[in-house]
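Colleague: missing the sequence, but the structure's below:
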């Protein structure tokens, strides 16, 4: 038997020495814990019926408003493309988990799981872009019209496709550790960026006892984003480094699906949040002298963009 760890499911393939041995589906191997698989299937079909139209609407909205878009929209657009393709796989995944024992279809699934594994890299780019806008607005303004964001997108896609291809092969020893390292690093980076933004927005201007109303709205939105990041990515971050402390059956049929179920539902939560958020219109900060201090007014947070779009 060879155990192959993949992003949103676990494929266990028997390679019997004779034809009399019956191969089992993943569902048959996890019959002692069927409620976990049912929970996982519910989340995946939410992605199918909610995630696809939500991500398509995000793509349409960004295309329609491309003349008035934020600097992060290039990362949001590519993240929506990635999530749209990932949301197409639940029917094939359901068939393979429940009924099929063939190898061929799993190569396709493992490739898509590898693509989804890399989605935190695009989220990290979004967080970094907003971190620079809030904490280093002048530098952000100078780099605003550069092509470095397109270069970042190209690099992330290169890493994503190489990682997905390697995962598709399925026989690289200890390959699952690459995901553990990546998700830990991306999670820590995203939390750092959002906590820094919250700290900056929380600072009141001179002579003010309360936060500026627009800054307060931005603070609440970033706080929601941070909560969603923790909700989606904390389970795999908290559980996968301790894989060796669980029995094989518990990890393969319980922990694995719980952790990746929460991570995969981000394909629906992220576009819904983007569609539901409001653009925070704030005054322009034309020069460095317009800002009495870096965090004293909301215009410094947008770094001369004229608006601050806060979304995942």
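Modeller: Looks like it came in fine. Since the structure is predicted, the reported quantities are computational estimates derived from the model, not experimental observations.
Colleague: CA only for contacts and neighbour counts going forward, please
Modeller: OK.
Colleague: Can you verify residue 92 is assigned to a helix?
Modeller: Yes. Using DSSP: H, G, I helix; E, B strand; the rest coil, the assignment for residue 92 is a helix.
Colleague: what about it, how many neighbours?
Modeller: 14 (other Cα atoms under 10 Å).
Colleague: Okay, it and residue 109: tell me how far apart.
Modeller: 8 Å (Cα to Cα, to the nearest Å).
Colleague: Same question for residue 280.
Modeller: Using Cα to Cα, we find residue 280 at a distance of 39 Å from residue 109.
Colleague: neighbour-wise, which of the two wins?
Modeller: residue 109 (24 against 17).
Colleague: Could you list the residues in contact with the strand or helix carrying the more buried one?
Modeller: In this structure, residue 109 sits in helix 104-117 according to DSSP states H and E. For helix 104-117, the surrounding residues in contact (Cα atoms under 8 Å, 6 or more residues apart in numbering) are 6-8, 11, 82-83, 85-86, 89, 92-93, 96, 160-161, 163-165, 167-170, 179, 264.
Colleague: again with stretch 241-252
Modeller: 10, 30, 180.
Colleague: try it against this one:
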């Protein structure tokens, strides 16, 4: 039987792809290094901005999920660096491989979960303001964050030594990304619809009650563009991951070496794009100032 028809297991294909002359593994590895070099300072900067504001005025409940997401994406960059070290320098070290797997699972599972929490929080604030005020206390967000971190840490620690843990990991990742994509799409759709509707001061009535003039609040337009941009980034990265991990177990080595690794590389780039866009909106990038925030 030809090698290209055999199923992929996640324990050996990377070295196999390199040994057989595939270029995509090197592209993916270069993307991981790029994410570490560019994403880490950008994420540290974003985290410092949040922490500096929290020190002076106290940690706001709405900052908890974004700060956790920033930490997760930092872990995402570190996991990519560890994976590069493993494949280049420690390919036969099983202990280091297990550490890489644990970091991989924590980073790739926590990221869509915290993104979902942020979208649900924004949905409550825009569409259900009464419920948002009722559940705006810090303890709800701290409890949710602790639960996410706890489950993401416990699962790989207990499954890494069991048979078939990589297949189970694929199932978990596909489920998390699909569920997160559905919830995020639902929340963002209603947020965008609410932002497009005119507020009390945005429509002036004419004679007979007809709408004569309509002006749109610039803050609402800015919020609309931010939500739409984040929705596109999250959905594209989620779809790529879900399709890749869902298809990989039943595909051949060619799919892994060409398509799957390229999907992962595209998803990794979103880790760099998100903090850079945030810094741009905050006006922290000297090359081009973003809009001034009040």
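Modeller: Arrived safely, thanks for sending. What you are looking at is a predicted structure, and each value in this text was computed from that prediction instead of being measured.
Colleague: all strands of the stretch 101-250 of structure 2, in order?
Modeller: 203-205, 211-214 (DSSP state E, counting those that start in this stretch).
Colleague: Can you pull up the most central residue in structure 2?
Modeller: By Cα atoms, centre = their mean, structure 2 has its centre lying nearest to residue 111, at 4.5 Å.
Colleague: do you know how far residue 13 of structure 2 is from residue 20 of structure 2?
Modeller: Residue 13 of structure 2 sits 10 Å away from residue 20 of structure 2, going by Cα to Cα.
Colleague: more crowded one of the two?
Modeller: residue 13 (17 against 9).
Colleague: circling back: most neighbours per residue, which of the strands of the stretch 101-250 of structure 2?
Modeller: Comparing these by mean neighbour count (mean count of other Cα atoms under 10 Å), strand 203-205 comes out on top with a mean of 13.
Colleague: contacting residues around that strand?
Modeller: Residues outside strand 203-205 of structure 2 that contact it (Cα under 8 Å, 6+ apart): 211-215.
Colleague: if we go to 10 Å?
Modeller: With Cα atoms under 10 Å, 6 or more residues apart in numbering as the test, strand 203-205 of structure 2 has contacts from 210-216.
Colleague: In CSV, list those residues along with distance to residue 39 of structure 2.
Modeller: Output for those, formatted as CSV (distance: Cα to Cα, whole Å):
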residue, distance to residue 39 of structure 2
210, 51
211, 48
212, 48
213, 45
214, 41
215, 38
216, 35
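Colleague: ok, so of those residues, who is nearest residue 121 of structure 2?
Modeller: residue 216 (23.9 Å; Cα to Cα).
Colleague: The equivalent of the closest one over in structure 1: neighbour count?
Modeller: Alignment note (TM-score structural alignment): residue 216 of structure 2 maps to residue 211 of structure 1. When neighbours are defined as other Cα under 10 Å, residue 211 of structure 1 has 18 of them.
Colleague: Roughly how far does residue 211 of structure 1 sit from residue 137 of structure 1?
Modeller: 19 Å.
Colleague: wait, residue 124 of structure 1 sits on residue 182?
Modeller: No. Counting by Cα atoms under 10 Å, residue 124 of structure 1 does not reach residue 182; the two are 11.1 Å apart.
Colleague: between these two, who's got more neighbours?
Modeller: Shown here are residue 124 of structure 1 and residue 182; by other Cα under 10 Å, residue 124 has more neighbours (21 against 15).
Colleague: one step back: possible to save the contacts of stretch 241-252 of structure 1 as a markdown table with neighbour count?
Modeller: As requested, those are exported to a markdown table (neighbours: other Cα atoms under 10 Å):
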| residue | neighbour count |
| --- | --- |
| 10 | 17 |
| 30 | 18 |
| 180 | 16 |
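Colleague: which one among the residues you listed gets closest to residue 258 of structure 1?
Modeller: The closest of the contacts of stretch 241-252 of structure 1, once distances to residue 258 of structure 1 are taken by Cα to Cα, is residue 10, at 11.8 Å.
Colleague: returning to what we had before: shared neighbours of residue 13 and residue 20 of structure 2, anything?
Modeller: Common neighbours of residue 13 of structure 2 and residue 20 (Cα under 10 Å, 6+ apart) are residue 257.
Colleague: Residue 257 of structure 2: neighbour count?
Modeller: By other Cα under 10 Å, the residues close to residue 257 of structure 2 number 23.
Colleague: The helix holding residue 109 of structure 1 vs structure 2 - mean distance after superposition?
Modeller: Taken over the aligned residues, the distance from helix 104-117 of structure 1 to structure 2 averages 0.9 Å (mean Cα distance after the TM-score superposition for structure 1).
Colleague: Also stretch 223-237 of structure 1?
Modeller: With mean Cα distance after the TM-score superposition for structure 1, stretch 223-237 of structure 1 averages 1.5 Å from its match.
Colleague: and that stretch, which stretch of structure 2?
Modeller: Under TM-score structural alignment, stretch 223-237 of structure 1 corresponds to residues 228-242 of structure 2.
Colleague: Can you give me the buried ones in that stretch?
Modeller: Along stretch 228-242 of structure 2, these residues count as buried under the neighbour rule (16 or more other Cα atoms under 10 Å): 228, 230-231, 233-235, 237-242.
Colleague: Repeat that for stretch 78-93 of structure 1.
Modeller: Going by neighbour count (16+ other Cα under 10 Å), the buried part of stretch 78-93 of structure 1 is 78-90, 93.
Colleague: which one among these gets closest to residue 188 of structure 1?
Modeller: Ranked by distance to residue 188 of structure 1 (Cα to Cα), those are led by residue 79 at 19.2 Å.
Colleague: now for the closest one: what does it line up with in structure 2?
Modeller: For residue 79 of structure 1, the residue aligned by TM-score structural alignment is residue 69.
Colleague: Tell me who's in contact with the closest residue to its match other than its chain neighbours.
Modeller: Nearest residue to residue 69 of structure 2, sequence neighbours excluded (Cα to Cα, 6 or more residues apart in numbering): residue 114, at 5.7 Å. If you count contacts by Cα under 10 Å, 6+ apart, residue 114 of structure 2 has them with 64-70, 72, 120, 144-145, 148-149, 180.
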